[in-house]
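K.L.:
any chance you can model this:
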Amino acid sequence: MSAAPKAVNYTCTVGGTGVSTVPYAFQMDLAGPVTAPTPNATVVATWKIGQPLASPSITAPSAIPAAGRLIVDADVAINGVPLAVASELRAVVATAAPASATPGQQLTPPPMLITVTPTAAGAITLRPDAFTLLVDSGTGTTETELLDCTVTAAEAAAGATVITVQTAGASTGPSSTPPATPPTSPSNTPPITTPEPTVTLTRTKTAEPVKTNQIEKTPDGAAATGGGGDAGPDARLIMFSGALMVAFAGIGGLVLRRRTATRG
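P.N.:
This is a model prediction of the structure:
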């Protein structure tokens, strides 16, 4: 693929006059596909013959009718190891759409397509060669020669283009890129599964105080020996009266015993 048209010096005869001393510096644009092709794929290149940057130019020597067509019949040199024929000079022909032109009007030759089919990876070189430009009046029977141009191989090399054919899946990166790791064969070891986490809930219960029969309030004074400590002032008075009655009864019994003894 060429980045821009390149000037290639040709020597041409004009209008079938036989004069071959007219030099033309045509702008040759010979371009391959945008992406690198692969083996066994059809590769199409395009060859455009552009007007020279300086005089002389490609012009109509006389009026061309509306049905008139420009025809370019050219040769292209094809060389490449990936091709079934490593070297050949192939003829390519292209016809433009009908268009009229006035005498002296600049003409644009139609682009030509070059098709090759590489059988392996490698480089293919396409080089422009001789061509003839004609005008068909539109009847299909009359063709008028406008230019018949030749070129040397050294001059044509300036307009050549090289197409690189790559194998399918070839990497454009550095050659030191490590190969991909091959897949490992499956084993009989069962897959390791990750256990699901167990959630543990912990509840703290506050112990309730144990009820006992002990007296929580310590009584004043000495230790209690029986009833009465908490009987209250009325009960103590009754008990004290009872004790006095028992004491008086005992005293009365002693008095009676003494009186009986005296009488006796």
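
K.L.:
only C-alpha atoms for contact and neighbour calcs from this point on.
P.N.:
Fine.

K.L.:
what helix or strand is the nearest residue to L30 once chain neighbours are set aside located in?
P.N.:
Using C-alpha to C-alpha, 6 or more residues apart in numbering and skipping residues adjacent in sequence, the residue nearest L30 is W47, 4.4 Å away. Element membership for W47, per DSSP states H and E: strand 43-50.

K.L.:
neighbouring contacts of the next helix or strand after that strand?
P.N.:
Going down the chain from strand 43-50, the next helix or strand is strand 69-80, by DSSP H and E. Applying C-alpha atoms under 8 Å, 6 or more residues apart in numbering, the external contacts of strand 69-80 come out as 86-99, 109-110, 122-138.

K.L.:
same check on stretch 84-93?
P.N.:
Residues contacting stretch 84-93 (C-alpha under 8 Å, 6+ apart): 71-80, 112-114, 118-119.

K.L.:
which residues of the stretch 151-264 of the chain fall in strands?
P.N.:
161-165 (DSSP state E, counting those that start in this stretch).

K.L.:
would you map the helices across this structure?
P.N.:
For the chain, helices defined by DSSP state H occupy the ranges 153-156, 233-263.

K.L.:
this one as well, want them side by side:
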Amino acid sequence: MLKSKARRRIATKAAAGVASAAVLVGAFSAVSALADSKSVTYSCTPYEDGAPLDTPVIHDFTVNLQAAGTATVGTQFTATLSIAADTASAFPVPDDIPTGAWIQVQPSVVASVSPTTATANVSTPSPSASVAASIAKGSPLGALPTATLTITPSTGASSIVLTAKDFKLNVLKPATGEATASAAPLYSCVVATTGTKTVPAGATIAVVTAGASASSSSSTTPTPTPTPSTSASSPTPLPTHTVYKTVTAKPSKDTQVKKTPGGGAATGGGADAGPDGRMFVLTGTALVLAAATGGLMLRSRRRAAQR
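P.N.:
You can find the predicted model right below:
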């Protein structure tokens, strides 16, 4: 009974820990990267022998734009753009494509910077995918390569909005005989102006200055200035050395009294400042005799009264 309860408690705690970890991972992913995936309708004009055809092809495409959640002023960051047709027949090739050819994507991504006085340098390369097997005219083109963009915000930028707009498809055929390799257009696609899927995919990136972050710039606690220790600056006491010296007094004429009673020895007794000590002795003796005499007289009177 007790063991089963303990096992249930352990299982409950483990499940709670797993759930907390999942929430933290999800929150970190939301902060570290932004992604916008939309189904957008495009009007694509096919090309044959380098010339555009009169009838465009209308199809829906899933456009996925991913970028970092924050960027730093003056520091280059990347974003990826993938385009996939919702149906396999979206891109029937207008002409045969031989083995060894390359399919090239030329995306158009617009960067809107805030404030408008700031700018952003956007480099959009044209990725290519090799054709492993020849594709006959009218057959679907297949998957398109993913484009990787590089963006560098200028000083003063606070945010950048990336918007995936139009794109083009080219074919690079290998050289045959005396002919050199050449690039020919396959499709030119623009966002449709009518319908319910005319909003292109986009991503908004916050821009911060070097050494700061969007999440910590408003919650940074200043570090207090350390108080210097007074014990470290106190001087170290020097060792003391005690010298003992014996001084012998020498007689001096200043050590004797300058004025003594007449006839007295130069011993300092009988100074003029007060009575001599012998006066106190004589006075005390007189008092004692007077007291004795008074006592004898009182005794004699008592005896006479008794008779």
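
K.L.:
just to revisit the earlier point, now tabulate the helices of structure 1 in a markdown table and tack on distance to N9 of structure 1 and mean neighbour count.
P.N.:
As requested, the helices of structure 1 are exported to a markdown table (distance: least, C-alpha to C-alpha, whole Å; neighbours: other C-alpha atoms under 10 Å):
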| stretch | distance to N9 of structure 1 | mean neighbour count |
| --- | --- | --- |
| helix 153-156 | 6 | 15 |
| helix 233-263 | 150 | 11 |
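
K.L.:
adding distance to T164 of structure 1, write those out as a markdown table.
P.N.:
Shown next, in a markdown table, are these (distance: least, C-alpha to C-alpha, whole Å):
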| stretch | distance to T164 of structure 1 |
| --- | --- |
| helix 153-156 | 20 |
| helix 233-263 | 130 |
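
K.L.:
which one of those lies nearest to A60 of structure 1?
P.N.:
helix 153-156 (25.3 Å; C-alpha to C-alpha).

K.L.:
so which elements touch the closest one?
P.N.:
strand 6-14, strand 122-136 (3 or more C-alpha pairs under 8 Å, 6 or more residues apart in numbering; DSSP states H and E).

K.L.:
could you redo the last one with a cut-off of 6 Å?
P.N.:
Using 3 or more C-alpha pairs under 6 Å, 6 or more residues apart in numbering; DSSP states H and E, no helix or strand is in contact with helix 153-156 of structure 1.

K.L.:
residues making contact with it?
P.N.:
Helix 153-156 of structure 1 is contacted from outside by P128, using C-alpha atoms under 6 Å, 6 or more residues apart in numbering.

K.L.:
if we use 7 Å, what do you get?
P.N.:
Residues outside helix 153-156 of structure 1 that contact it (C-alpha atoms under 7 Å, 6 or more residues apart in numbering): 8-9, 127-129.

K.L.:
out of the residues you listed, which is most surrounded?
P.N.:
P128 (28 neighbours; other C-alpha atoms under 10 Å).

K.L.:
geometric centre of structure 2: which residue is closest?
P.N.:
Taking C-alpha atoms, centre = their mean, the centroid of structure 2 lies closest to S216, which sits 6.3 Å from it.

K.L.:
next up, the contacts around it.
P.N.:
Contacts of S216 of structure 2 by C-alpha under 7 Å, 6+ apart: none found.

K.L.:
relative to T227 of structure 2, how far out is it?
P.N.:
S216 of structure 2 is 26 Å from T227 of structure 2, where distance means C-alpha to C-alpha, to the nearest Å.

K.L.:
equivalent analysis for P145 of structure 2, please.
P.N.:
The gap separating P145 of structure 2 from T227 of structure 2 is 61 Å, by C-alpha to C-alpha.

K.L.:
can you check S188 of structure 2 too?
P.N.:
Distance from S188 of structure 2 to T227 of structure 2, by C-alpha to C-alpha: 69 Å.

K.L.:
who has more neighbours, these two?
P.N.:
S188 (20 against 6).

K.L.:
and the more buried one, what pairs with it in structure 1?
P.N.:
Aligned by TM-score structural alignment, S188 of structure 2 pairs with D148 of structure 1.

K.L.:
return the residues in contact with that match.
P.N.:
D148 of structure 1 neighbours (C-alpha under 7 Å, 6+ apart): 12-14, 131-133.

K.L.:
picking up where we left off before, identify the farthest-apart pair in the contacts of stretch 84-93 of structure 1.
P.N.:
Every pair of the contacts of stretch 84-93 of structure 1 checked by C-alpha to C-alpha; the farthest is I71 and T119, at 31.9 Å.
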